[in-house]
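> Build the 3D model from these lines:
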Amino acid sequence: MSDSVKTAEVIQAWLVSRLSETLGIEPQAIDVREPFVSYGLGSTEAVSLAGELAEWLDRKLSPALVYEYSTIEALASHLAGSSDVPGPMRGADRGPVSDHEPITVIGIGCRFPGANDPRAFWDLLRNGVDAISEVPADRFDQWAFYDADPSVPGKMNTRWGGFLDQVDRFYANFFGIAPREALRMDPQQRLLLEVTWEALQDAGQAPERLAGSQVGVFIGISTGDYGRRQWNDLAGIDAYSGTGNAPSIAANRISYLFDFRAPSIAIDTACSSSLVAIHLACRSLRSGESALAVAGGVNLILSPAIAINFTKAGAMAPDGRCKAFDASANGYVRSEGAGVVVLKPLSRAV
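Model (predicted):
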């Protein structure tokens, strides 16, 4: 069969057949819209698949093709030269805008203590709800690490913080992630996927229509308690431990999953990380580098280590209350959360 008559449907069928044979999956179980990685396709298999595909089509192809077009449908459409590959950004949505152009928030997704969505968070703020609580038992044994005397080695002088519920829960199949990989993923990465999806829905942006377009991802992330726990078990480290806990992947996984093609950056500037992420997102939008931007941050407290460190530095408030600029101020309280906003230049958002 000559290359000219290999339609997207023919290429899809070949890819399904090869994926089935390579990974031992029944063809009918393969969804052409699911990412290759969701079927457990590793880097070695991906490069081999690209080589076999190049030989079958009798044309040169990039060894990284499977990563550039992350689903069978997208790859087949690209190779067939189809103009039907989803892409939402009109010409008017691209290119730089004025340095003074206002940037607007068109969508929000969030998880905060006592509030699992933007409406609940607004109600919490409006009603002045105090969402600080004692350390939950599913994090760590607070009494094993607490002492009112901040000088005691290995102890923290506070039992308080802001905590999210059910951070161990994750619908991996929804995002096309294999259970084994999901187990190794830092819950911070899982939360970011969930709130990014919700923010895009809130913005009225269908993710499949954004695939392949100039959408930037800017994520503030500073801690990695889950990864430190894994690295302490050398025998338990597997192929997913690295990507599951690398801060860079917190942003890159979002870009890969949704096939976003603008900058994908994880930022660590400590407490200002998410603020700097939004600053960089705005700059990217104004320069025309991104046509749409996803920006935000995440933090989970899965270990007492940082609280112990801050206790020794005199930074923790023993009563778990921040009293900024007050004579009674005696430190601050740590908290968990994940928040993502979808940003666009104002003139292109209406």
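> From here on, just use CA atoms for contacts and neighbour counts.
Noted.
> Beyond the helix or strand harbouring residue 55, next helix or strand please.
If you go by DSSP states H and E, residue 55 is part of helix 43-57. Proceeding N to C from helix 43-57, the next assigned helix or strand is helix 65-68, under DSSP H and E.
> what packs against that following helix?
Counting contacts by 3 or more C-alpha pairs under 8 Å, 6 or more residues apart in numbering; DSSP states H and E, helix 65-68 packs against helix 43-57.
> Please tell me how far the helix it packs on is from the chain's geometric centre.
Here helix 43-57 shows a centroid-to-chain-centroid distance of 28 Å under the convention C-alpha atoms, centre = their mean, to the nearest Å.
> for residue 66, what are its contacts?
36, 46, 47, 50, 75 (C-alpha atoms under 8 Å, 6 or more residues apart in numbering).
> Buried residues, the helix holding residue 55. List them.
Using 16 or more other C-alpha atoms under 10 Å as the test for burial, helix 43-57 gives 46, 47, 49, 50, 51, 53, 57.
> could you dump these to JSON lines with distance to residue 123?
Output for the buried residues of helix 43-57, formatted as JSON lines (distance: C-alpha to C-alpha, whole Å):
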{"residue": "46", "distance to residue 123": "48"}
{"residue": "47", "distance to residue 123": "50"}
{"residue": "49", "distance to residue 123": "51"}
{"residue": "50", "distance to residue 123": "51"}
{"residue": "51", "distance to residue 123": "55"}
{"residue": "53", "distance to residue 123": "54"}
{"residue": "57", "distance to residue 123": "58"}
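> Let's compare: structure for the following, please.
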Amino acid sequence: MLDRVRASLAQEVSRLIKVDVADLDAERALNEYGFDSISFTQLARRLNEVYELALRPPVFYEHPTLAQLAQHLVESYPTLRARFSVAAAGPGEAASAARPAAARRRRGRVRVRGAVEARGSLPERDKIAIIGMSGCFPMARDIAAFWDNLVAERDCISEIPAERWDWRAIYGDPREDGNQTNVKWGGFIEGVDEFDPLFFGISPREAELMDPQQRLLMTHVWKALEDAGYSAHSLSGSRTALFIGTANSGYGGLVTQAGGTISPVGILPSLGPNWMSYVLNLHGPSEPVETACSSSLVALHRAISALHADQCDLAVAGGVNTILTPDGHIGLSKAGMLSVTGRCQAFSKHADGFVRAEGVGMLVLKKLRGAQR
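Next up is the predicted model:
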């Protein structure tokens, strides 16, 4: 079956990029054939139409080759396995299984069960419910305040606060030698150092050595689960998963400068979700995700995929980011990537870069049918 799925995928890729099937290497990454975010979107749309799936473009980054993609689809989509399993009955039926569903519907040969009524909607069995959330953002200490800011169209970008660093001390032309930046803007959350360590069974001293991102992660995962109506006791031993977008905040350098001793468990962003899974005794997947600006989106995709693949019964997906040192501002300024005006102006001729910001947001996800019970 796996070979047939791989061959069928190769046919679809061949049609899309106009490359002969014989020239496609199943072990070669698709982006080496010129795929980008736009063409991956087109491929996802095509495969969804052909195989009646619900793929999103990030799947092609997680499973970059035809071989890996075929393996993922076979393992994660029972409907696709059923479609290709008819090949065992004979070559004629196998060909019918791989034929695009849309074409077969046009010819009236099959009646698609559970066909969606609206373009882009999902079958009931694939729908995911958001049953809880928590977050903290610039000038918004919780989700309600964040919503108020959106409604009011409030600009939450500000000058770099003194408790982060003195922006005046490093202000200058980034094109010159030295660690300088001409950007003094960003989005910063309040209370980034606030944490109740004893609540999580962590000593105050150990908490001081923890990256604030890990503290925020633990706090808002807990709050999101609480918002969903779960207690820590009720989830202990459950198949609950964590998928968290995260990255290095530079806190380890600050600890070293202050004469402290770095604790890998509290500093490495890759261990943040694992620590929270340990604290809550969760037995589902526990994964950090770092794909730059798309980290939280990829984490959300991973959570939805895990629920669809029955790898967990409940999933928390989200991301956390803090800006604790000027290193990122300096490096990105030298690369010409940051906005000097402190404004993102996408698709405008006045655009001069992007603006860095802090934030943490967590969503609790569950299959819709399970959430409605």
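> all helices for the stretch 1-150 of structure 2, in order.
Secondary structure of the stretch 1-150 of structure 2 (DSSP state H, counting those that start in this stretch): helices at 2-17, 37-51, 59-62, 66-76, 78-85, 91-98, 101-106, 143-152.
> Quick one: closest of these to residue 221 of structure 2.
Among the helices of the stretch 1-150 of structure 2, the nearest to residue 221 of structure 2 by C-alpha to C-alpha is helix 143-152 (13.5 Å).
> Tell me the counterpart residues of that closest one in structure 1, please.
Aligning helix 143-152 of structure 2 against structure 1 (TM-score structural alignment) gives residues 118-127.
> tell me, how many neighbours does residue 38 of structure 2 end up with?
10 (other C-alpha atoms under 10 Å).
> Repeat that for residue 328 of structure 2.
Neighbour tally, residue 328 of structure 2, other C-alpha under 10 Å: 16.
> With residue 196 of structure 2 instead?
Neighbour count of residue 196 of structure 2, defined by other C-alpha under 10 Å: 13.
> Could you report the separation of the aligned partner of it in structure 1 from residue 268 of structure 1?
In structure 1, residue 196 of structure 2 lines up with residue 171, judged by TM-score structural alignment. Residue 171 of structure 1 sits 27 Å away from residue 268 of structure 1, taking C-alpha to C-alpha, to the nearest Å as the criterion.
> wait, what's in contact with the residue most central in space within structure 1?
Centroid check for structure 1 by C-alpha atoms, centre = their mean gives residue 192 as the closest residue, at 3.9 Å. By C-alpha under 8 Å, 6+ apart, the contact list for residue 192 of structure 1 reads 250, 254, 297, 298, 338, 339, 340.
> counterpart of it in structure 2?
Per TM-score structural alignment, residue 192 of structure 1 is aligned with residue 217.
> Identify the residue of structure 2 aligned to residue 106 of structure 1.
Match for residue 106 of structure 1 (TM-score structural alignment): residue 131.
> Against residue 144 of structure 2, how distant is that match?
Distance, residue 131 of structure 2 to residue 144 of structure 2, using C-alpha to C-alpha: 16 Å.
> which of these two has more neighbours?
Ranked by neighbour count (other C-alpha under 10 Å), residue 131 of structure 2 and residue 144 place residue 131 first, with 17 against 13.
> Enumerate every residue touching the closest residue in space to the more buried one that isn't next to it in sequence.
Nearest non-adjacent residue to residue 131 of structure 2, counting by C-alpha to C-alpha, 6 or more residues apart in numbering: residue 228, 5.2 Å away. Residue 228 of structure 2 makes contact with 131, 132, 133, 364 under the criterion C-alpha under 8 Å, 6+ apart.
> Going by secondary structure, residue 133 of structure 1 is in what exactly?
Residue 133 of structure 1 belongs to strand 132-134, assigned by DSSP H and E.
> quick check: whatever helix or strand comes next after that strand aligns to which part of structure 2?
Reading on from strand 132-134 of structure 1 to the C-terminus, the next helix or strand found by DSSP H and E is helix 142-145. Mapped onto structure 2 using TM-score structural alignment, helix 142-145 of structure 1 covers residues 167-170.
> So for that stretch, what gets flagged as buried?
Under the neighbour-count criterion of 16+ other C-alpha under 10 Å, stretch 167-170 of structure 2 has 167, 170 buried.
> Any idea how far it is from the middle of the chain?
With C-alpha atoms, centre = their mean as the basis, stretch 167-170 of structure 2 stands 33 Å off its chain's centre.
> what residues does that stretch touch?
Against stretch 167-170 of structure 2 from outside (C-alpha under 8 Å, 6+ apart): 160, 179, 180, 181, 184.
> burial measure for the first one, as a count.
Residue 160 of structure 2 has 19 neighbours, counted by other C-alpha under 10 Å.
> ok, now the second one?
Using other C-alpha under 10 Å, residue 179 of structure 2 has 18 other residues around it.
> what does residue 68 of structure 1 give?
Residue 68 of structure 1 has 15 nearby residues by other C-alpha under 10 Å.
> got the contact list for the match of residue 106 of structure 1?
Applying C-alpha under 8 Å, 6+ apart, the residues near residue 131 of structure 2 are 227, 228, 363, 364, 365, 366, 371.
> thinking again about what came up before, secondary structure of the match of residue 192 of structure 1: a strand, I assume?
No. Under DSSP: H, G, I helix; E, B strand; the rest coil, residue 217 of structure 2 falls outside any strand and is assigned helix.
> Roughly how far does residue 176 of structure 2 sit from residue 334 of structure 2?
Distance from residue 176 of structure 2 to residue 334 of structure 2, by C-alpha to C-alpha: 9 Å.
> Likewise for residue 344 of structure 2?
Taken as C-alpha to C-alpha, the span from residue 344 of structure 2 to residue 334 of structure 2 is 18 Å.
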